[in-house]
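Visitor: My questions concern the predicted model and sequence given below.
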Amino acid sequence: MVEADCAAVAGVRVSGWRSAYRGLLPDAYLDAMSVEADAELRREHLARAGERVAHLVAERGGEVAGWAAFGPDRAPGAGPGDAELYALYVRPDVVGAGVGRALTDDVVARAAGLGFTELSLWVLEGNARARRFYARAGFVPDGAREPWEVGGTTVTEVRYVRSL
């Protein structure tokens, strides 16, 4: 990912949130999301990314179709071999077309290449589609659960992990 991708990535992220989290998060929160504001956040995150943080885009037909970001695990007590998949979003019109799987495979390969030995991620407990996707990609829930407050609503995230 390069800075010129940030607006397109923000569009993928916002449309991905609205599609994946409708019914799980408050509609008002999802509807208020701004592609422009998110693009600025993507630029900031990209500018601050260290050498072990990667932002990846997948293109389809010359357009950004998906985005993933990973780096060192942010959990307290995480070791130097622990990575975290911070985000994985695909344009709703290409869900099921292999874009998410290609990004996941690339994340796994790149994380292993950077010396990470385990990859974790957090997913909304109620997001059955994403949980099935991650299970097919070799991730398993490890029993960790965390509350997450979004738009005045508290939801539960569960952690999935896989060895690299």
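Guide: Perfect, thanks for sending it. Computed from a prediction, not measured in an experiment: that's the story for all the values here.
Visitor: all contacts plus neighbour counts: C-alpha atoms, from now on.
Guide: Will do.
Visitor: Which element, helix or strand, includes the residue most central in space within the chain?
Guide: Relative to the mean C-alpha position of the chain, the nearest C-alpha, by C-alpha atoms, centre = their mean, is the one of Ala87, at 1.4 Å. Element membership for Ala87, per DSSP states H and E: strand 82-90.
Visitor: to the chain's geometric centre, what's the distance from that strand?
Guide: Mean C-alpha position of strand 82-90 versus that of the full chain (C-alpha atoms, centre = their mean, to the nearest Å) differs by 4 Å.
Visitor: Put this next to the first one:
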Amino acid sequence: MTTRLTHVQAPDARIREMTPDDCEAVARVRVRGWQSAYAGLVPQSYLDAMSVEKDAARRREFLAEGRARTTNLVAERDGEVVGWGCCGPSRDEDATGEKCELYAIYVLEEQLSTGVGRALMTELTGRAVADGFAGMLLWVLKENDRARRFYEKAGFAPDGAEEPFEVDGVAVPEVRYARALTP
């Protein structure tokens, strides 16, 4: 992970690197993000069973592993974590080493359309460029229209790849988006 002192500002929000102290807040953002964004798209039983405590434990473990080239950022507003995003090397077999992957980006529902998501995306793509990546990939639920619009406004487009994603025995198709990164 590359450490930088720069911060991107959304209106009254600050983007910074995630620390172990942020794990509980990031888990809350992620779980609430899933529960609001994926309602009606994945089984409700799965969403209802999500646990902030278990997710926070996974975040702590992930950070402790210190995965190289993985960037984890949080968005703060008034000292509260209201968004989280992370990216790193692409996990796709057909991706070259010059492509990274946006693993996740979540903003609390009440923070949608406030610039926080755009600020997170700007900082994540900027850091990916600085880390030497020439392109970024991401996977999004095919029926998640709001997220797809967000990614398209950020310069991403579907690249034709699709794959099934299974949640509690239900197939939820995903599409892959791609974007070139330029310095």
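Guide: Nice, I can see it. Here the structure is a predicted model, which is why all the values come from computation and not from measurement.
Visitor: Quick check, the residue nearest to the centre of structure 1 in contact with Val57.
Guide: No - taking C-alpha atoms under 8 Å as the definition, Ala87 of structure 1 is not a contact partner of Val57, at 11.4 Å.
Visitor: Between the two, which contacts overlap?
Guide: Counting by C-alpha atoms under 8 Å, 6 or more residues apart in numbering, the common neighbours of Ala87 of structure 1 and Val57 are Trp67, Ala68.
Visitor: can you pull the buried residues of the helix or strand following the strand holding Ala87 of structure 1?
Guide: Toward the C-terminus, strand 82-90 of structure 1 is succeeded by helix 99-113 as the next helix or strand (DSSP H and E). For helix 99-113 of structure 1, burial by neighbour count (16 or more other C-alpha atoms under 10 Å) applies to Val99, Gly100, Arg101, Leu103, Thr104, Val107, Val108, Arg110, Ala111, Ala112.
Visitor: Map the third one across to structure 2 for me.
Guide: Using TM-score structural alignment as the criterion, Arg101 of structure 1 maps onto Arg118 of structure 2.
Visitor: dump the residue contacts of the residue nearest to the centre of structure 1.
Guide: Contacts for Ala87 of structure 1 (C-alpha under 8 Å, 6+ apart) come out as Trp67, Ala68, Ala69, Phe70.
Visitor: Strands - which of these land there?
Guide: Judged by DSSP state E, the subset of the contacts of Ala87 of structure 1 located in strands is Trp67, Ala68, Ala69, Phe70.
Visitor: Buried among the residues you listed? Make that a PyMOL selection.
Guide: Buried members of these can be picked out in PyMOL with the line below, counting by 16+ other C-alpha under 10 Å:
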select buried, resi 67+68+69+70
